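Engineer: Below are the sequence and a predicted model for it; my questions follow.
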Amino acid sequence: MHHAAENHRLPFPILLGDIGGTNARFCILADESSEPIQFPNLRTADFPTIDDAIRMDVLEKTSVRPRSAILAVAGPIEGDEIDLTNCDWIVRPNALISDLGFEDVLVLNDFEAQALAAACLTEDYREVIGPSARPTVASRVVLGPGTGLGVAGLVHARGTWFPVPGEGGHVDIGPRSQRDYQIFPYLEPIEGRISAEQLLCGRGLVNIYRAVCAADGMDATLTLPSDVTAGWQSGSNRQAAETVSLFSTYLGRLAGDMALIFMAKGGVYLAGGISQRIIPALNQPEFRRAFEDKAPHSALMRQIPTFVVTHPLAAIAGLASYARTPTSYGIPTQGRRWQG
């Protein structure tokens, strides 16, 4: 691995990839000014390796030959073999260089890419939750309830956006209301504790639903996150409706905690697949009420805007913005950039 200068532009055309637990999305950015060439979403389970996916679903479908790649992956980036948290793929940048002809490969964390998107998304790609406010050029936070729960900060300093990827989805979360105290004994802990990701992701919806049913002395009949959201949407299932309401409350509490930690006056951005699906629930009072309920700082919290990211390819948009103008972002590349 050679160490190039930080924020040195990668050579165009650039393959951009957003690789989550379930889906992978690829685009090619031919040059600085063009719109990305999009390829259909693919399911990671359909391809044994990421190399096969890139070869069959990108390289064979276009005559544009990418010279470099920027990949956002769900999982920590350590060493030359990058294991993805929720799928079987392993990213081996040296193999992408030797076998697929890339000259330069940069690997970022998926929530770093979501944070880049929060820096560059225009208002047509975000929906305001709660009081409307123009986000100021100040620190921001991204939370993404999806397959798991991703969290990233975005700090603005010296005219530059610095993403701060971390593991904020694994902080402790505790009961607060009387109803919480009835439900929490039935939640499934991990090694003795309830982490935010146990509640605020797809399987978290099901965990909350089961605990609500147990607290009500009922059998839990729904098994998938989509069953729970469907029961809430149709109004046919009271426990599912309460589950989505509690999910909104807990998400508001955690979003408020993260906003306090980062002093995120630039706003909190809700990404991830679940946020978009439950916008009507987030527009109910529970989310903002929980978000603002942070005495002695409730007045401050009322000033912080919250948004749902509605861009269908937000992480890719963030990577594209970085690829075009790397100097606008403080992205440390050491240990994460491979060159042929």
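Structural biologist: All right, it came through fine. Numbers count the residues shown, from 1 in each chain.
Engineer: use CA for all of it now, contacts and neighbours both
Structural biologist: Noted.
Engineer: end to end, how far does stretch 253-272 reach?
Structural biologist: For stretch 253-272, the first-to-last residue distance is 17 Å (Cα to Cα, to the nearest Å).
Engineer: Show residues contacting it.
Structural biologist: Outside stretch 253-272, the residues that touch it by Cα atoms under 8 Å, 6 or more residues apart in numbering are 114, 118, 135-146, 153, 155, 173, 196, 287, 290-294, 301, 303-310.
Engineer: What of stretch 219-231?
Structural biologist: 202-203, 205-206, 209-210, 213-214, 237-238, 240-241, 243-244, 278.
Engineer: And the buried ones among the contacts of stretch 253-272, selectable in ChimeraX?
Structural biologist: Burial among these is assessed by 16 or more other Cα atoms under 10 Å; the matching ChimeraX selection reads:
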select :114,118,135,137,138,139,140,141,142,143,144,145,146,153,155,173,196,287,290,291,292,293,294,301,303,304,305,306,307,308,309,310
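Engineer: Among the contacts of stretch 253-272, name the ones in helices.
Structural biologist: 114, 118, 287, 290, 291, 292, 301 (DSSP state H).
Engineer: one more structure, for comparison:
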Amino acid sequence: MSNKRLVADVGGTNSRIGIYDADSDTFSAISSYSNRDFTSFEDIVERWLSDLEEERPSQACIAAAAPPTEDRINMINIGWDFSCRDLADRFLFTQCGWLNDFQANSHALPYLASHDLEQIQAGDIQRERLPLAVVGPGTGLGGGSLLWSGDKPVASNAEPGHAGLSPATELELEIFSLLLPRHGNIYTELFVCGAGLARLYGAIAEINGHTPETLSPADISGRALDGSDPLCVTALKTFCAMLGSTCGDFVLSNGAYGGLFIAGGIIPRMIPFLRQSSFLDRFSAKGAMGEYLARVPVQVITTDHPGLIGAAHAPLE
């Protein structure tokens, strides 16, 4: 019997599909698709299978940016709704399962190689069987954790983006004071995500008596990285500091002392800037637990497909 599995990572913009062969521990036939070119995920699978030049996989596991449910996957942002049972019936999979994208990222963590990661803090805690955490700023701010029940990995997704956030500097206090009346609540994702970076830039410009330009998050990070705009530099520094506070809280809340992994599309493009920022200071600025957090390994995930790796290794039940 074939031990090959279709693995898919379905995001709000793009979908990636490939084959994972558990016998050889290898991936093949990986293809990426723009979701806007298709009316459904089933159509993407149909296209991928029609182009496949090797044995069809007998199983399927899908990582999707959707709230965890049982059989049905409801991707609210793009209006897609599909069922694993229906996929199995249509494409003759003996097993078909799915998991949330950050559950998939969590399942990937033990299988990431050194070339899939960039070290931010070496740490000195041996992570064998200790819980692991992953946080990922991108369109929003997601998170997940991985722990073990005996030999079985158990992955959970979380919503750190909707947790509270406290100011830690005079500038942050000014930002909070400016934006609290406008938003009614200060939560982490208000600042620690792509749109949050733009919000930080706008607030910092106002505080300094400037009219903010209409800049995308990519524009702001680009200007910050090349040092051409002091307001953008301050915004990105503040973003990194708040991310550090958020990550420290997330590790403590999950007891994830085996290691923190940073995912998402933003941080891999700015690792030198992150290293020079106050990220690590804020990560460990947690009172009596600060010395312990300074020992937790911190790494950035740089591989393009952690979701596929997680979907490859997640148990199908």
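Structural biologist: Received the coordinates, thanks. Being a predicted model, the structure only gives us computed values, none of them experimental.
Engineer: Do you know the score for how well these two fit?
Structural biologist: With the length set by TM-score structural alignment, normalised by the length of the second structure, the two chains reach a TM-score of 0.91; 316 aligned residues with a Cα RMSD of 2.3 Å.
Engineer: hmm, which of the contacts of stretch 219-231 of the first structure are the buried ones?
Structural biologist: Neighbour-count burial (16+ other Cα under 10 Å) applied to the contacts of stretch 219-231 of the first structure gives 202-203, 205-206, 209-210, 213-214, 237, 240-241, 243-244, 278.
Engineer: Those: which two are farthest apart?
Structural biologist: Greatest spacing in these, by Cα to Cα: 214 and 278 (23.6 Å).
Engineer: hey, where'd the helices end up in the stretch 201-317 of the second structure?
Structural biologist: 217-226, 230-254, 271-276, 279-284, 290-293, 306-313 (DSSP state H, counting those that start in this stretch).
Engineer: Output those helices in JSON lines, with distance to residue 174 of the second structure appended to each entry.
Structural biologist: Output for the helices of the stretch 201-317 of the second structure, formatted as JSON lines (distance: least, Cα to Cα, whole Å):
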{"stretch": "helix 217-226", "distance to residue 174 of the second structure": "20"}
{"stretch": "helix 230-254", "distance to residue 174 of the second structure": "12"}
{"stretch": "helix 271-276", "distance to residue 174 of the second structure": "23"}
{"stretch": "helix 279-284", "distance to residue 174 of the second structure": "18"}
{"stretch": "helix 290-293", "distance to residue 174 of the second structure": "26"}
{"stretch": "helix 306-313", "distance to residue 174 of the second structure": "37"}
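Engineer: about what we covered before: out of the contacts of stretch 219-231 of the first structure, which one sits closest to residue 35 of the first structure?
Structural biologist: In terms of Cα to Cα, no member of those lies closer to residue 35 of the first structure than residue 278, at 29.8 Å.
Engineer: where's the residue sitting furthest away from the middle of the second structure relative to residue 202 of the second structure, distance?
Structural biologist: Most distant from the centre of the second structure: residue 209, at 34.7 Å, with distances by Cα atoms, centre = their mean. According to Cα to Cα, residue 209 of the second structure and residue 202 of the second structure sit 11 Å apart.
Engineer: Same question for residue 35 of the second structure.
Structural biologist: From residue 35 of the second structure across to residue 202 of the second structure, the span is 31 Å (Cα to Cα).
Engineer: what about the aligned partner of residue 177 of the first structure in the second structure, neighbour count?
Structural biologist: Under the alignment (TM-score structural alignment), residue 177 of the first structure pairs with residue 169 in the second structure. Counted by other Cα atoms under 10 Å, the residues lying close to residue 169 of the second structure total 11.
Engineer: hmm, back to that, could you work out the most separated pair of the contacts of stretch 219-231 of the first structure?
Structural biologist: 214 and 278 (23.6 Å).
Engineer: Share the number of residues neighbouring residue 116 of the first structure, please.
Structural biologist: Other residues close to residue 116 of the first structure by other Cα under 10 Å number 29.
Engineer: what do you get for residue 105 of the first structure?
Structural biologist: Residue 105 of the first structure: 23 neighbours (other Cα under 10 Å).
Engineer: Confirm that it sits in a strand.
Structural biologist: Yes. Per DSSP: H, G, I helix; E, B strand; the rest coil, residue 105 of the first structure lies within a strand segment.
Engineer: To which residue of the second structure is it aligned?
Structural biologist: By TM-score structural alignment, residue 105 of the first structure lines up with residue 96.
Engineer: List the contacts of the closest residue in space to its match that isn't next to it in sequence.
Structural biologist: Distances taken as Cα to Cα, 6 or more residues apart in numbering place residue 60 nearest to residue 96 of the second structure, at 4.6 Å, with adjacent residues excluded. Under the criterion of Cα under 8 Å, 6+ apart, the neighbours of residue 60 of the second structure are 5, 6, 7, 93, 95, 96, 97.
Engineer: Thanks a lot, catch you later.
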